[in-house]
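missing the sequence, but the structure's below:
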């Protein structure tokens, strides 16, 4: 038990450079929220639904993080900061990192049956702050969801999702193989498709400027001839 706690705290420290000790990590609201959830989920599985909800409400009041007791969470789950909502049928793999103000939300079943309504996050997924991952979709292993992205479709393994509605970007192998990317977003955004469009617009603008300069140069002899004819 103690070894598992130490291993978990070390996994958090590997993803967050700010704590100076394991004891400091024990004060994190995300750590407490996960601990409360383990208890609430155990009660939920045992069909003690009222007690499970009671623990859930206590956890939300203390940590500002709302994890439904029915959610399934793997090892080394880390919520950095708080204000996160995780729905009942969400499934979270191992070594997943979620930043503040994230929602793993559900869709409203039209047939009156609950079923699977919330996302599944595979191992080593990173969800950036403010992201909304909605519906019974799967976010593939080692995928990243950038800050404030809205994701409503399945995310391929290793993809980085950005934007509203989120779209996938191709990530270089050296970035994909990195163990951890803070906030799930490469800071330099090396594959952002807008960069190519900006480059094309700059080339087009340079060509237009060159064409304009040629036209101005061509008009100079005509203007000079007209001026000499007027003087004569």
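Great, that's in hand. These numbers come from a predicted model, not from an experiment. Numbering: from 1, shown residues only.

C-alpha only now, for contacts and for neighbours.
Fine.

remind me, longest helix of this structure?
The longest helix of the chain (DSSP state H) is helix 193-231.

any idea how far the spatially most central residue of the chain lies from residue 63?
The residue lying closest to the centre of the chain (Cα atoms, centre = their mean) is residue 145, at 2.6 Å. Using Cα to Cα, to the nearest Å, we find residue 145 at a distance of 23 Å from residue 63.

can you check residue 144 too?
Distance from residue 144 to residue 63, by Cα to Cα: 25 Å.

what about the helices in the chain?
Using DSSP H, helices in the chain cover 2-15, 22-25, 29-45, 49-63, 173-176, 193-231.

mean neighbour count and distance to residue 93 for these - can I get that in CSV?
Listed next are those as CSV, based on neighbours: other Cα atoms under 10 Å; distance: least, Cα to Cα, whole Å:
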stretch, mean neighbour count, distance to residue 93
helix 2-15, 14, 14
helix 22-25, 14, 21
helix 29-45, 20, 14
helix 49-63, 18, 20
helix 173-176, 12, 18
helix 193-231, 11, 30
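
let me know which of those helices is the nearest to residue 79.
Closest to residue 79 of those, according to Cα to Cα: helix 29-45, at 4.7 Å.

just checking, what packs against the closest one?
Where contact means 3 or more Cα pairs under 8 Å, 6 or more residues apart in numbering; DSSP states H and E, helix 29-45 is packed against helix 49-63, strand 66-67, strand 78-79.

what sits up against that helix?
Outside helix 29-45, the residues that touch it by Cα atoms under 8 Å, 6 or more residues apart in numbering are 25-26, 49, 51-53, 55-56, 59-60, 62-72, 77-82.

how close does the nearest residue to residue 22 once chain neighbours are set aside sit to residue 229?
Distance criterion Cα to Cα, 6 or more residues apart in numbering; nearest residue to residue 22, sequence neighbours excluded, is residue 9 at 6.0 Å. Separation of residue 9 from residue 229 (Cα to Cα): 90 Å.

also this one, for the comparison:
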């Protein structure tokens, strides 16, 4: 038990440079919320729904993180800061990182049957702050969702989603194989289209700039030439 706890705390320190010791990580709101969720989930599986909800609400009071007792969570799940909501049928894989103000929300079933209505996050997923992941969709392994993105469709393995509604930047494999990217968003946007066409587009812009400069120089030369008058007015 203590070995697993130590490994969990070390996995968080590997993703967050702020803490100076395991003891500091131990009182993180996200760590407390995940720990209390394990109790609530154990009660939920044994159909002790009221007690499970009680633990859930007490945890939310302490941490500002709302994890439904029915949600399934894998190993080394890290919630950095609070104000996160995770729905009942959400499933979270191993080594997933979620930043503040994220919602793993559900769709409203029209047939009266709850069923699977919340997202599934595969292993090593990173969700940036303020992102909204809605519906029974799948976020693939090593995928990243940028801050404030809204995702309502499946995300392929290794993709980075940005925008509202989120679009994929199709991150190359050598990018998403990096150990960890804070906040799920690279500093320079790795858009495949720009990577392939960028040099040609820059060359075209330089040619256009050269042509514009030549036109400006020609206009200056013509304006500096003295105008010859054919006559004078007395």
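Arrived safely. The model shown is predicted, which means the values in this text are computed figures rather than measured ones.

residue 162 of the first structure is nearest to which of the helices of the first structure?
helix 193-231 (11.0 Å).

what packs against the closest one?
So helix 193-231 of the first structure, by 3+ Cα pairs under 8 Å, 6+ apart, packs with no helix or strand.

let's have the helices of the first structure in a markdown table, adding distance to residue 94 of the first structure.
Below are the helices of the first structure laid out as a markdown table (distance: least, Cα to Cα, whole Å):
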| stretch | distance to residue 94 of the first structure |
| --- | --- |
| helix 2-15 | 11 |
| helix 22-25 | 19 |
| helix 29-45 | 13 |
| helix 49-63 | 22 |
| helix 173-176 | 17 |
| helix 193-231 | 31 |
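
so which of the ones you listed comes closest to residue 187 of the first structure?
Once those are compared by Cα to Cα, helix 173-176 is nearest, at 10.9 Å.

which outside residues touch the closest one?
By Cα under 8 Å, 6+ apart, helix 173-176 of the first structure touches 142, 158, 186.

next, count neighbours for residue 122 of the second structure.
21 (other Cα atoms under 10 Å).

what's the match for it in the first structure?
Aligned by TM-score structural alignment, residue 122 of the second structure pairs with residue 122 of the first structure.

what residues are up against that match?
Residue 122 of the first structure touches 92, 93, 94, 96, 138, 139, 140, 141, 142, counting by Cα under 8 Å, 6+ apart.

same deal with residue 160 of the first structure?
Residue 160 of the first structure neighbours (Cα under 8 Å, 6+ apart): 143, 144, 145, 146, 168, 169, 170, 171, 184, 185.

what about it, distance to residue 83 of the first structure?
Counting by Cα to Cα - residue 160 of the first structure and residue 83 of the first structure are separated by 23 Å.

enumerate every residue touching residue 10 of the second structure.
Taking Cα under 8 Å, 6+ apart as the test, what residue 10 of the second structure contacts is residue 22.

over to the one 5 residues further on?
Residues near residue 15 of the second structure by Cα under 8 Å, 6+ apart: 180, 182.

go on, residue 49 of the second structure?
The neighbourhood of residue 49 of the second structure, defined by Cα under 8 Å, 6+ apart, consists of residue 43.

at 10 Å what do you get?
Residues near residue 49 of the second structure by Cα atoms under 10 Å, 6 or more residues apart in numbering: 40, 41, 43, 55, 69, 70.

could you check how many residues crowd around the residue nearest to the last one when sequence neighbours are not counted?
With Cα to Cα, 6+ apart as the measure, residue 88 is the residue that lies nearest to residue 70 of the second structure, at 4.8 Å, once sequence neighbours are left out. Under the neighbour criterion other Cα under 10 Å, residue 88 of the second structure is assigned a count of 21.

so residue 88 of the second structure versus residue 72 of the second structure, what's the distance?
Residue 88 of the second structure is 8 Å from residue 72 of the second structure, by Cα to Cα.

ok, residue 152 of the second structure next?
Residue 152 of the second structure is 20 Å from residue 72 of the second structure, by Cα to Cα.
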